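Peer 1: Here is a sequence together with a model predicted from it:
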Amino acid sequence: MKTWWKEAVVYQVYWRSFFDTNGDGYGDLEGVIEKLDYIEELGVDVIWLNPCYESPDFDNGYDISDYNSLMRKAGTMETWERLLSEVHKRGMKLIMDLVVNHTSNQHPWFLESSSSKDNPKRDYYIWKDPKNEKEPNNWRSYFAPSVWEYDERTSQYYMHSFAVEQPDLNWENAQVRQEIYKMMRFWLDKGIDGFRLDVINLLAKVEGFPSVENPNDINYLGNNPGIHDYLQEMNREVLQHYDIMTVGEIPFVTPEDGLLYVGEDRKELHTLFHFEVADDMPTWDMTRFKEIQARWYEGLKGKGTNSQFMNNHDHTRQVTRYGNDGEYRIESAKLLATMIHTLPGIPYVYQGEEIGMTGVHFDSIDDYNDIAMRNKYKEEVDKGSDPQEVFESLLMLSRDNSRTPIQWDDTDQAGFTTGTPWIKVNPNYKDINVKQALADPDSVFYYYKKLISIRKENPVMIYGDYKDFSEKDENLYVYTRSYEGITWLVILNHSDEKQVLSLGKGLDVAGKKLIIANYEDVTGEESIQRTALRPHEARIYQI
């Protein structure tokens, strides 16, 4: 079935690192408004805005203390309403990032819940008695050695899947669910176009909270019985009544699990982020990546919609982690874009990706804000591990790799702020910035713009069947997308060396027509059988 959200390209705005208009060192919603023309020029359809709700900001806004108001750092409700209006005025849509697995420990619900065992809101969160004078079980949280925090006042533990400051809501409580649905309607009635739902598969907990054999493998936190009842109820009560897009952040899933969340007959969510690439593939592995793509394509084909991304605010920038951010940065950034925008699913662009921004490598743990990284560093050093070794082991997957400010130009602080930025700017901003990209017709930016406009005009990129012709090749990725008699051939050399292309049987390229290439001198006239592809070369042909 054709829908607007399947045809969308989504641009993620991590607003605190986007553009600062008041000099406090934090990006703000006013800054997003000021740069909307830039986002519009790229050609994207949907802006995904990271959380900007009221929050003490222990985890960059993912610890919400008031769902119905805005964080002062971000701006006022009036500014937010102007942002929504300006986004719509430009023909784009806005989806909000929403966290309903947990709140801040400063949310009024939790302040009441923790005040006494007989408070009416006690059951809004998950409280348990100690077991043998210790934690109720051996579960580990994402950010800490235990999911349990002891509360002296009431002599019980509360559960937090993330930081101590982020207590998990008790979704078994029908009143909690109704409060959440009411809040979702509040934003939808303001006119937003959907939600990105943070760790949405963690809402249901394992019945009885039993200890596990291997607490470090934390997949017991997600996909538990009852989760689909909650999401179907959410859809029934809220989501189905609006013409919106919903994308769930869903770790620990296979295509079989994923289909339960996004199957069009399931009435839950539209699409999902799975993490078989971004979480489970630490460095580039071509054969593994192809195998993941094949399984997800077959698993969702004709029944549900995937998402395509390789970086976001939680994952190192793709050109650094999965490409070559040195000699072939520009070619590599364009190749990765070609791949993400032509594989089956909705493509996401993380701010700065469109100019080929790279991951950062700071010198000291003190330069990093990432609560997950800092907690892990402290935990390992406290065990007696060498601080420098621990620091270096955490560098590649630090969430701050992708959180440095957008590099707007080559002036002080990359034109992001007139103050001191909340996190240091990547030192390479003098060479990599928006001003330079917009002045260069062959930049990564204009390549993205062209790819996105091609996708808009050619349904084959959205609805086309997918077939891989290069399964076992460790460097080349060659696949087709076919739809209504039209076939496109995508050829990618994802390596630092020249590779000779040998096309498989069943590919007739006699009447080929070049659609786009990331090396300027490709004309479309050259033969492609037995062609030597240059490092990180990407081409798309109609055949």
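Peer 2: Done, it's in.
Peer 1: hey, let's count contacts and neighbours off CA atoms from now on
Peer 2: Fine.
Peer 1: Report the contact partners of the most far-flung residue of the chain relative to its centre.
Peer 2: Within the chain, the residue lying farthest from the chain centre (C-alpha atoms, centre = their mean) is residue 132, at 40.2 Å. Applying C-alpha atoms under 8 Å, 6 or more residues apart in numbering to residue 132 gives no contacts.
Peer 1: do you know how far the residue nearest to the spatial centre of the chain is from residue 252?
Peer 2: Centroid check for the chain by C-alpha atoms, centre = their mean gives residue 312 as the closest residue, at 4.2 Å. Distance, residue 312 to residue 252, by C-alpha to C-alpha, to the nearest Å: 18 Å.
Peer 1: For residue 316, give me its contacts.
Peer 2: By C-alpha under 8 Å, 6+ apart, the residues touching residue 316 are 359, 396, 397, 398, 399, 400, 401, 402.
Peer 1: What of residue 543?
Peer 2: 486, 487, 488, 489, 508, 509, 510, 511, 512, 513.
Peer 1: one more time with 10 Å
Peer 2: By C-alpha atoms under 10 Å, 6 or more residues apart in numbering, residue 543 lies in contact with 480, 482, 486-489, 507-514.
Peer 1: The closest residue in space to it that isn't next to it in sequence - how many residues pack around it?
Peer 2: Distances taken as C-alpha to C-alpha, 6 or more residues apart in numbering put residue 512 closest to residue 543, at 4.4 Å, once the chain neighbours are dropped. The local packing of residue 512 (other C-alpha atoms under 10 Å) involves 18 other residues.
Peer 1: okay, pairing it with this:
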Amino acid sequence: MNRSWWKESVVYQIYPRSFQDSNGDGIGDLPGITSRVGHLKTLGVDVVWLSPVYRSPNDDNGYDISDYRDIMAEFGTLADFDTMLEALHRHGIKLMMDLVVNHSSDEHAWFRQARASRDNPYHDYYIWRAPADGGGPPNNWEAAFGGSAWEWNEATGEYYLHLFSKKQPDLNWENPRLRSEVYDLMHFWLGKGVDGFRMDVINMISKPYGPDGRLPDAPVVKPGFLQPAFGAVTNGPRLLEHLREMKREVLRHYDCITVGEAPCATTRQGMELTNEQGGALNMLFQFEHMELDSVPGHPWGKWGCKPFELRDLKASMTRWQDELVGRGWNSLYLSNHDQPRPVSRFGDDGAQRVVSAKMLATFLHGLQGTPYVYQGEELGMTNFPFRGPEDLRDIESINFWREAVDGRGEDRAAVLDAIRRKGRDNARTPMQWDATPNAGFTSGTPWIAVNPNHAEINVAAEYDDPDSVFQHYRRLIALRRSQPALVYGRYRPILAEHPQIYAWLRTLYDDRLLVVCNFTASPAEFRLPDELDVVRWPLLIANYAVDPAQDLRCFALRPYEARIHRLQ
């Protein structure tokens, strides 16, 4: 297996609106990030993934871009960006930008011209279709944020496609001029010194056009005309062709890191896209494990919640570990700006918060792939106790509430419970720096409420506590850096059918590491399989105090206990 710096790195995602405000307007900004680079250095991360900071009207919090070469005024200026980048590089930390090129904002100059006339040279930068026979949208695609994925444009007498908000029209990657524009803006940022890109919903750029240019209906999976479009629009026929062209025109000219967000991706597609010989990207964000607590086919989509089963998690992670080894590379994550807090989702955000947050961290960093830590995850930050729609800021949650409660009269308590479990705003509450009224995030009024538990859960308190979640993350990141087997070692699961314990080996040459995680709030008996011949088992890391005289071959794991041992 080829060794690469991005395989050995740990990536930290910053959601700039919620990280640190420097000027008291209640919105995080680039100078605020610069002021907190020391936190990232102390944690030990190698790369920062920065969610979009480009100019944007903020319909979807920056994922609707109106100028790809400028900075959102709320966040600062290009000079502030350069200062932040220099500070990161000075501390040995690389920067990965968010590349959002499946769609732009409808306020981008390209779309302003495109919608004016069918004869405008920018018209073909976007995807247009005539109404269906008898009028109405061209097909049954439902947008990710609700409603039809098609919006009428009076000036041209056509519908334009938007797989997300109507203010996020999809770009037409069939147009070589559009692709050239994208490659130019990538060169612009790489030329400024950034170190790579996370590519937003990149496996949607190739649409499934039929021979006549039609876009087929999505499969019917729920009552009504509109049907979820994602399954119909991901991994289109020219995806790999487009990404190989991107690699040829841009990426191969830089020593950079690339990760593609890829909803609905399979392991086969993961291998195709991340293979070092024939692929185009370093790794993908796949979503299998993020869907294990959703009810398949539920009319609410992702909001239809169920408890996740550990065996399902094992099966999903093992499939991706086994099938990509030597043929691609995994990204490892439990949270980001689109997901709820992992300790609330997969652990215990009450009495067992600290040990369960450490267990989840040990689980993630013990697998093969590049780990991603989302801001606040290193503190064990939790979901927010939303009271109702007045607390929401995210377009997805707001639209769900409007459609379900206001539109269909669904049970208010059930909808609110789903948003508390799955809402994206859970990840977007301000970073909790200290116990002051606004958690040290701002001297003004924060754009979204600070979690009321910030007096207990914050950076200042965890810096001073050697047993904190933060200090456990520091030790894990340092351990991964010192143990090549944690980066390159082969993954082999054991106790595959155990309902409480997820355990596996990482093996590199003669080095064997054992990772053991109890995913439940109850004790669980661990028995080392007989075929594993061991005489010593030095402990590398744990989230409880461990008696060195304890026999590893059979012992009781405490609630949410996690360990990594070397087997000798």
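Peer 2: Received the coordinates, thanks. Just so it is clear, the structure is predicted and the values come from calculations on it, not from any experiment.
Peer 1: Please state their TM-score.
Peer 2: The TM-score (TM-score structural alignment, normalised by the length of structure 1) is 0.98; 542 aligned residues with a C-alpha RMSD of 1.1 Å.
Peer 1: mind putting the contacts of residue 316 of structure 1 in JSON lines, neighbour count included?
Peer 2: Converted to JSON lines, the contacts of residue 316 of structure 1 look like this (neighbours: other C-alpha atoms under 10 Å):
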{"residue": "359", "neighbour count": "25"}
{"residue": "396", "neighbour count": "20"}
{"residue": "397", "neighbour count": "19"}
{"residue": "398", "neighbour count": "24"}
{"residue": "399", "neighbour count": "23"}
{"residue": "400", "neighbour count": "26"}
{"residue": "401", "neighbour count": "25"}
{"residue": "402", "neighbour count": "29"}
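Peer 1: Which of those residues sits closest to residue 527 of structure 1?
Peer 2: Residue 527 of structure 1 has its nearest neighbour among those in residue 359, at 36.7 Å by C-alpha to C-alpha.
Peer 1: Mind telling me what the closest one corresponds to in structure 2?
Peer 2: By TM-score structural alignment, residue 359 of structure 1 lines up with residue 383 in structure 2.
Peer 1: what residues are up against its match?
Peer 2: Going by C-alpha under 10 Å, 6+ apart, residue 383 of structure 2 touches 340-345, 349, 420-429, 451, 453.
Peer 1: let's see it at 6 Å
Peer 2: Contact analysis of residue 383 of structure 2 by C-alpha atoms under 6 Å, 6 or more residues apart in numbering lists 341, 426.
Peer 1: do you know how far it is from residue 400 of structure 2?
Peer 2: Separation of residue 383 of structure 2 from residue 400 of structure 2 (C-alpha to C-alpha): 18 Å.
Peer 1: swap in residue 349 of structure 2?
Peer 2: Per C-alpha to C-alpha, residue 349 of structure 2 is found 25 Å from residue 400 of structure 2.
Peer 1: returning to what we had before: out of the contacts of residue 316 of structure 1, which comes closest to residue 217 of structure 1?
Peer 2: Checking the contacts of residue 316 of structure 1 against residue 217 of structure 1 with C-alpha to C-alpha, the nearest one is residue 397 at 17.3 Å.
Peer 1: Any chance you could list what contacts stretch 53-62 of structure 1?
Peer 2: Contacts of stretch 53-62 of structure 1 (C-alpha under 6 Å, 6+ apart): 51, 63, 64, 65, 66, 67, 69, 70, 71.
Peer 1: helix or strand for the first one, which one?
Peer 2: Spelled out, that is residue 51 of structure 1. Counting by DSSP states H and E, there is no helix or strand that carries residue 51 of structure 1.
Peer 1: Looking for the alignment partner of it in structure 2.
Peer 2: Matched by TM-score structural alignment, residue 51 of structure 1 corresponds to residue 52 in structure 2.
Peer 1: okay but its match is in contact with residue 97, surely?
Peer 2: No - using C-alpha atoms under 6 Å, residue 52 of structure 2 makes no contact with residue 97, being 7.1 Å away.
Peer 1: List the contacts of the residue lying closest to residue 33 of structure 2 once chain neighbours are set aside.
Peer 2: Leaving out its chain neighbours, the residue that sits closest to residue 33 of structure 2 by C-alpha to C-alpha, 6+ apart is residue 20, at 6.1 Å. Contact analysis of residue 20 of structure 2 by C-alpha under 6 Å, 6+ apart lists 28, 32, 441.
Peer 1: show me what contacts residue 258 of structure 2?
Peer 2: Counting by C-alpha under 6 Å, 6+ apart, residue 258 of structure 2 touches 196, 197, 198, 281, 282.
Peer 1: Among those, which lie within strands?
Peer 2: 196, 197, 198 (DSSP state E).
Peer 1: quick one: the helices in the stretch 51-200 of structure 1?
Peer 2: Under the criterion DSSP state H, counting those that start in this stretch, helices of the stretch 51-200 of structure 1 are mapped to 77-89, 108-113, 174-189.
Peer 1: Residue 514 of structure 2 - that's part of a strand, no?
Peer 2: Yes - judged by DSSP: H, G, I helix; E, B strand; the rest coil, residue 514 of structure 2 forms part of a strand.
Peer 1: how close does it sit to residue 504 of structure 2?
Peer 2: Distance, residue 514 of structure 2 to residue 504 of structure 2, using C-alpha to C-alpha: 6 Å.
Peer 1: give the contact list for the residue mapped onto residue 504 of structure 1 from structure 2.
Peer 2: Residue 504 of structure 1 maps onto residue 529 in structure 2, with residues paired by TM-score structural alignment. By C-alpha under 6 Å, 6+ apart, no residues touch residue 529 of structure 2.
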